[in-house]
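Enquirer: kindly generate the corresponding structure for this input.
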Amino acid sequence: MQHEIKSKMPEWIWSDANFSMCLSNDIDSFFSATLLKKIKNWNISHFYDFSSIYKSNQQPKGEKLIGVDIALEGNAYCFDNHVTLLNAGDTPNPNSCNINNILNITRDNYFQKYCMGTNMLILSLFSVFDLKSLSDDQKIFLWCVDVSYKGHYSNYENDRNAHSTYIEILQLEPIADVFDRYSPDDFRQFIKEYLLFENIKVNEAGRLTTGIRLDLVQKLFPELELSLPEEKFIKTHSFKLGKANLPQNKKLFKGENKRLFSSP
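Expert: Next up is the predicted model:
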């Protein structure tokens, strides 16, 4: 990652503090958490599926919790790739590791947003792999997570420019060479083969489960621990789904929707 952007990331991500992680329900969150497990030795202790929050019955005590591919407000800790600012002048969460916050991306300049996965952010920050040494299948997988490849093939010049810009910012050029050798259909076929569109769920026994072919992903990255936690997860909160009008600023958003927990 370019030093100018990297230096603006929250300081806590460089610390040796022992955090635990809250996982959400897709491959971007899980693969990102897997990378953080390897880098930081952090464990998954919570799970959020947009209707409920679950807590592991083996949750470590005395650790701070971070959201992985989950945008959090206030001063909560998280890695994410979402646009959280409604308008210029809104105050971002200072503990959110999010390029869109650093670059002040809002509704007004939304089409300049960072539009790749949280996994790419983490790869770029921590240099998990020697990107030059990755195979084509490994590179394609990384681009398929959160369909990060799409911007390159967009019909809109603005999307293609934004995609190129963030490849440069994150210094992902060593894995961008696959765009010269493969088509959008190749990426779509890869997603189908690995079932990357499947969600992670909690089954009736309280165990995390998924249709994603984690066995195939494990073969791609043998140095990672690509298995869901085996412990039981217990539901602690449930939420009702509803609709709310998008206001003009974040302050009004909070004021008019005091019971709002999540805004997809």
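Enquirer: only C-alpha atoms from now on, for both contacts and neighbour counts.
Expert: Fine.
Enquirer: tell me the SS of K55?
Expert: Secondary structure state of K55, per DSSP: H, G, I helix; E, B strand; the rest coil, is strand.
Enquirer: hang on, E73 packs against C97?
Expert: No. Contact criterion CA atoms under 8 Å: E73 and C97 do not qualify, at 11.7 Å.
Enquirer: one more, for comparison:
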Amino acid sequence: MKQNLKERLPQWYKEITNEHKLILTNDLDSYFSCLILRKLFGCDIAMFYDFNSIYYNEKINHDKLIGVDLAIEDERIKTFCNHVTRIHKDDKVNPLSINLNNINGIHRDNYYDKYAGSTLLMILSLFDNGDIFKNLTDEQKQILISIDSHYLGYYGGYSAWHKWNNELELKEPFMNVIENNTKESMNKFQYEHSLKGTISAWDLFTEYPLKTTLDLKYLKEQFPTLEWDYLDSLIFTKKLDLNSKKNTGYINSKADLSSRLFSFALTRKNEMKFTTV
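Expert: Presented below is the predicted three-dimensional model:
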């Protein structure tokens, strides 16, 4: 990531230690990112959020929380996020969110200027010391650009895709894979390796272990230095059910939705997904 872009982000990322605890959400972008933060800083996962409920890992304290791929509205909680979190240009955003769309004022009216890549690539780019992308195989690169369908912006012809990949310094390591594949071949690769799989809580009365449709065995083969089996050790207790909503009608701003927003993301130009407490 270019230095001038790093300087515009909230600077708390420089102070992460193993005392910080992570909030996992329900897909590979979040889990892979959690494993990177765990490898870099020793962070444990303390909470799981599936857009319907919040679950706590009772064995871990819940101080110094960091959301991972989470568009949380709570201004007390730090988070890494890749979502568009404004409807109107003047909507408030979480000031502790490391979010490229937030710092660039992305909202409904300039929606197609957004960073449409993954939280994972943003985190890897942020903490890259020059080595992270250097020795990747083509298959590893395909996996990384398949997460959150990062490759679609290139094949769709969006100029913002090139802008953001330049800013994050991702073009050089990934362009050979992009140019040697088609959208169809990337879609097939993504499907064959279950890269759009989900993570969910499995109800065992009072305890909730996690289950997934992700192919963790394959991911472990490709990225063996990461702790892919960590998911199997996590047991949670359900703490809170939320109201999860999707809206495709015209809403002027977030203030018109609710004063009790927990999370909010503009998932398409005129479509939003949000939860309320």
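Enquirer: neighbour count for E73 and C97 of structure 1, which is higher?
Expert: Neighbours per residue (other CA atoms under 10 Å) separate E73 of structure 1 from C97, with C97 holding more: 27 against 15.
Enquirer: now that one. Nearest residue, chain neighbours left out?
Expert: Nearest in space to C97 of structure 1, with sequence neighbours left out and distances taken as CA to CA, 6 or more residues apart in numbering, is F79 at 4.7 Å.
Enquirer: that neighbour and L121 of structure 1: what is the separation?
Expert: The gap separating F79 of structure 1 from L121 of structure 1 is 8 Å, by CA to CA, to the nearest Å.
Enquirer: please apply the same query to S135 of structure 1.
Expert: Taking CA to CA, one finds S135 of structure 1 at 20 Å from L121 of structure 1.
Enquirer: and what of T34 of structure 1?
Expert: T34 of structure 1 is 13 Å from L121 of structure 1, where distance means CA to CA.
Enquirer: have a look at S135 and L121 of structure 1 and say which one is more surrounded.
Expert: Set S135 of structure 1 next to L121 and count neighbours by other CA under 10 Å: L121 wins out with 23 against 13.
Enquirer: hmm, the more buried one is touching L170, no?
Expert: Yes. Checked against CA under 8 Å, the pair L121 of structure 1 and L170 is within contact range at 7.2 Å.
Enquirer: residues contacting Y56 of structure 2?
Expert: Contact analysis of Y56 of structure 2 by CA atoms under 8 Å, 6 or more residues apart in numbering lists 46-48, 236-239.
Enquirer: filter those down to the buried ones, PyMOL style.
Expert: Applying 16 or more other CA atoms under 10 Å to those leaves a buried subset, and the PyMOL line that selects it is:
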select buried, resi 46+47+48+236+237+238
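Enquirer: so which of the contacts of Y56 of structure 2 comes closest to L219 of structure 2?
Expert: Of all those, F48 has the smallest distance to L219 of structure 2: 20.7 Å, by CA to CA.
Enquirer: regarding that closest one, what is its secondary structure?
Expert: Quick answer, by three-state DSSP: F48 of structure 2 is strand.
Enquirer: alignment lookup: it to structure 1.
Expert: Under the alignment (TM-score structural alignment), F48 of structure 2 pairs with F47 in structure 1.
Enquirer: where exactly do the helices run in the stretch 151-277 of structure 2?
Expert: For the stretch 151-277 of structure 2, the helices defined by DSSP state H, counting those that start in this stretch cover 152-155, 159-167, 171-179, 183-192, 216-222.
Enquirer: can you redo those helices as JSON lines with distance to K59 of structure 2 and mean neighbour count?
Expert: Formatted as JSON lines, the helices of the stretch 151-277 of structure 2 follow (distance: least, CA to CA, whole Å; neighbours: other CA atoms under 10 Å):
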{"stretch": "helix 152-155", "distance to K59 of structure 2": "40", "mean neighbour count": "18"}
{"stretch": "helix 159-167", "distance to K59 of structure 2": "39", "mean neighbour count": "17"}
{"stretch": "helix 171-179", "distance to K59 of structure 2": "40", "mean neighbour count": "15"}
{"stretch": "helix 183-192", "distance to K59 of structure 2": "35", "mean neighbour count": "14"}
{"stretch": "helix 216-222", "distance to K59 of structure 2": "24", "mean neighbour count": "14"}
